[in-house]
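Undergrad: Sharing a sequence plus its predicted fold:
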Amino acid sequence: MDVELFPQGRAEVAPGAVHVPHWLDDARQRALLDACREWARPPAGLRTVRIPGGGTMSARQVCLGLHWYPYAYARTVVDGDGTPVKPFPAWLDELGRRAVADALGPAAVPRDPYDIALINFYDGDARMGMHRDADERSAAPVVSLSLGDNCVFRFGNTETRTRPYTDVELRSGDLFVFGGPSRLAYHGVPRVHPGTAPAGLGLTGRLNITLRVSGLDMRDG
């Protein structure tokens, strides 16, 4: 592992939004990467997301639990191969709940389980525009885990996609949690730094694993 001259420390970026560097150790990063590679296989695998108006997202995505498409959830990959979405494993719920407790304190851990994962893969040219995670019915904190290349994560406000915002460097193994007054803040990834992934991880590019509580009835169509 590379040793930093000035190691990053945990930081509250906004009320209810906390960055915890190096939250996943090397072994847990490798285990999570292995799981992501399995989830990315078809059916219901990694896909290019098409947005209304005909454009596409530059980051490719695979979903667990429920399938997200702009701007709703479904039980099948309605904008892809049409197959049932892959199940959300119980160990990811446990990971999400532990992340919230570590970042925001035990009182912030949601009563309902985490049941959705959106996994985005960024190559060196991929970006993510400013957006809000507003398609869930739950106000539970969002848990974001990073693997691979460093990126600039732009965390904004709840009113506009523009300033004020704060740019945070997210590295492999970092945790970012946002809830409470920041749950619906705009955020995005304006750039990725290719070639910055840990050499021992074996990943070219960046993976972001985002865990959410849907608040949706799984029986809903």
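TA: Arrived safely, thanks for sending.
Undergrad: Please make it C-alpha for all contacts and neighbour counts, starting now.
TA: Noted.
Undergrad: which residue packs closest to V192, ignoring adjacent ones?
TA: Sequence neighbours aside, C151 is the residue nearest to V192 in space, at 4.2 Å (criterion: CA to CA, 6 or more residues apart in numbering).
Undergrad: Ok, L118 next?
TA: Once flanking residues are discounted, L118 sits nearest to C63: 4.7 Å by CA to CA, 6+ apart.
Undergrad: here comes the other one, which I'd like you to weigh against the first:
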Amino acid sequence: MLPHKFKERAFMWYHSLPLVDQIQIRASWTTLKAAISAHFMNSTWIAAQRTKAQRMRFKDHGNSDELPIDYVLRKKMHLTLITPMPFDQLIHEIIIGAPAGWQTILRIDDLGGQWTEFINRVHNHSQALIDAKSGANILKRVENLEQRRSHVKSHFSNPKKSGKFFKKDKKGKFKSVSREAKIGDRKDLPKPNFNPAMR
């Protein structure tokens, strides 16, 4: 009997029940499953599992060596652990956690609702899917570099920012201006009486 194989908290929970309830819930797999679900799989637990499944990504933390098929089966198991999920929604959730390019490589638009066909394609195109992960990382790095470059350009082209330390010369190029105060720059001070021509 399965209840006798329970461990730790499950063991304590089952043996804390009155004998009448123990007999009732172990009458069949359906009654036992219902009792376990009612106690352990409450709404908070279900929400946490759903969030965990939705956040799964290919080669995420702790799964750096996984193959594409490992990711697909892992995510499917967690997504359908609680309730069945329509095929299209299941594929959508799996692709969300995959690198850009998987959708095109696997041609998900013509699967026709066939899970077996989907996992066969994942297995057959395994190397291309792994390469898509590397390509996505390179693309992200290029995008980050472009953003930094545009930020630098905007700093030098913005007159409000550049006016303090840079000024345009006659050719329109920016030149650095010393930030140290010059004699006579402050209007609240009198002009110096020093005449360099007189000695």
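TA: Yep, that arrived. Note that this is a predicted model, so its numbers are computed, not measured.
Undergrad: Overlay the chains and give the TM-score.
TA: Scored against TM-score structural alignment, normalised by the length of structure 2, the superposed chains reach a TM-score of 0.24; 78 aligned residues with a CA RMSD of 5.2 Å.
Undergrad: if we can go back for a sec, my read: the residue nearest to V192 of structure 1 touches D167, true?
TA: No: using CA atoms under 8 Å, C151 of structure 1 is not in contact with D167, being 9.7 Å away.
Undergrad: Tell me which helix or strand K175 of structure 2 sits in.
TA: For K175 of structure 2, the element it lies in under DSSP states H and E is strand 174-176.
Undergrad: coming back round to it: mind checking how far the residue nearest to L118 of structure 1 is from N120 of structure 1?
TA: Per CA to CA, to the nearest Å, C63 of structure 1 is found 9 Å from N120 of structure 1.
Undergrad: Who are the packing partners of the helix or strand where the residue nearest to L118 of structure 1 lies?
TA: For C63 of structure 1, the host element (DSSP H and E) is strand 60-64. Under the contact definition 3 or more CA pairs under 8 Å, 6 or more residues apart in numbering; DSSP states H and E, strand 60-64 of structure 1 sits against strand 116-122.
Undergrad: what is the orientation angle of the strand it packs on with strand 60-64?
TA: Going by axes from the mean of the first three to the mean of the last three CA atoms, to 10 degrees, strand 116-122 of structure 1 is angled at 160 degrees with respect to strand 60-64.
Undergrad: ok, the residue nearest to V192 of structure 1 to L92 of structure 1 distance?
TA: As judged by CA to CA, C151 of structure 1 and L92 of structure 1 stand 23 Å apart.
Undergrad: okay, the two: which has more neighbours?
TA: C151 (25 against 17; other CA atoms under 10 Å).
Undergrad: The more buried one in helix, strand or coil?
TA: strand (DSSP: H, G, I helix; E, B strand; the rest coil).
Undergrad: how close does it sit to E12 of structure 1?
TA: In terms of CA to CA, C151 of structure 1 sits 18 Å off from E12 of structure 1.
Undergrad: re earlier: counting neighbours, which bits of the strand holding K175 of structure 2 end up buried?
TA: F174 (16 or more other CA atoms under 10 Å).
Undergrad: Please name every helix or strand in contact with that strand.
TA: Under the contact definition 3+ CA pairs under 8 Å, 6+ apart, strand 174-176 of structure 2 sits against strand 166-168.
Undergrad: re the thing from before, of C63 and N120 of structure 1, who's got more company?
TA: More neighbours surround C63 than the other of C63 of structure 1 and N120, with 27 against 22 (other CA under 10 Å).
Undergrad: Quick check: the more buried one touching A117?
TA: Yes: at 5.6 Å, C63 of structure 1 and A117 qualify as touching, with contact defined as CA under 8 Å.
Undergrad: you'd agree H131 of structure 1 is up against H187?
TA: Yes: if you go by CA under 8 Å, H131 of structure 1 and H187 touch, sitting 5.5 Å apart.
Undergrad: between the two, which one's more packed in?
TA: Counting neighbours by other CA under 10 Å for H131 of structure 1 and for H187 shows that H187 has the greater number, 23 against 17.
Undergrad: how close does the more buried one get to A101 of structure 1?
TA: Distance, H187 of structure 1 to A101 of structure 1, using CA to CA: 22 Å.
Undergrad: for T210 of structure 1, same thing?
TA: 16 Å.
Undergrad: Neighbour count: these two, which is higher?
TA: Neighbour totals were compared for T210 of structure 1 and A101, and T210 leads with 19 against 15 (other CA under 10 Å).
Undergrad: got a list of what that one touches?
TA: T210 of structure 1 makes contacts with A117, L118, I119, V142, V143, S144, L145, as judged by CA atoms under 8 Å, 6 or more residues apart in numbering.
Undergrad: Out of those, which two sit at the greatest distance?
TA: Farthest pair in the contacts of T210 of structure 1 (CA to CA) is I119 and V142. Separation: 13.0 Å.
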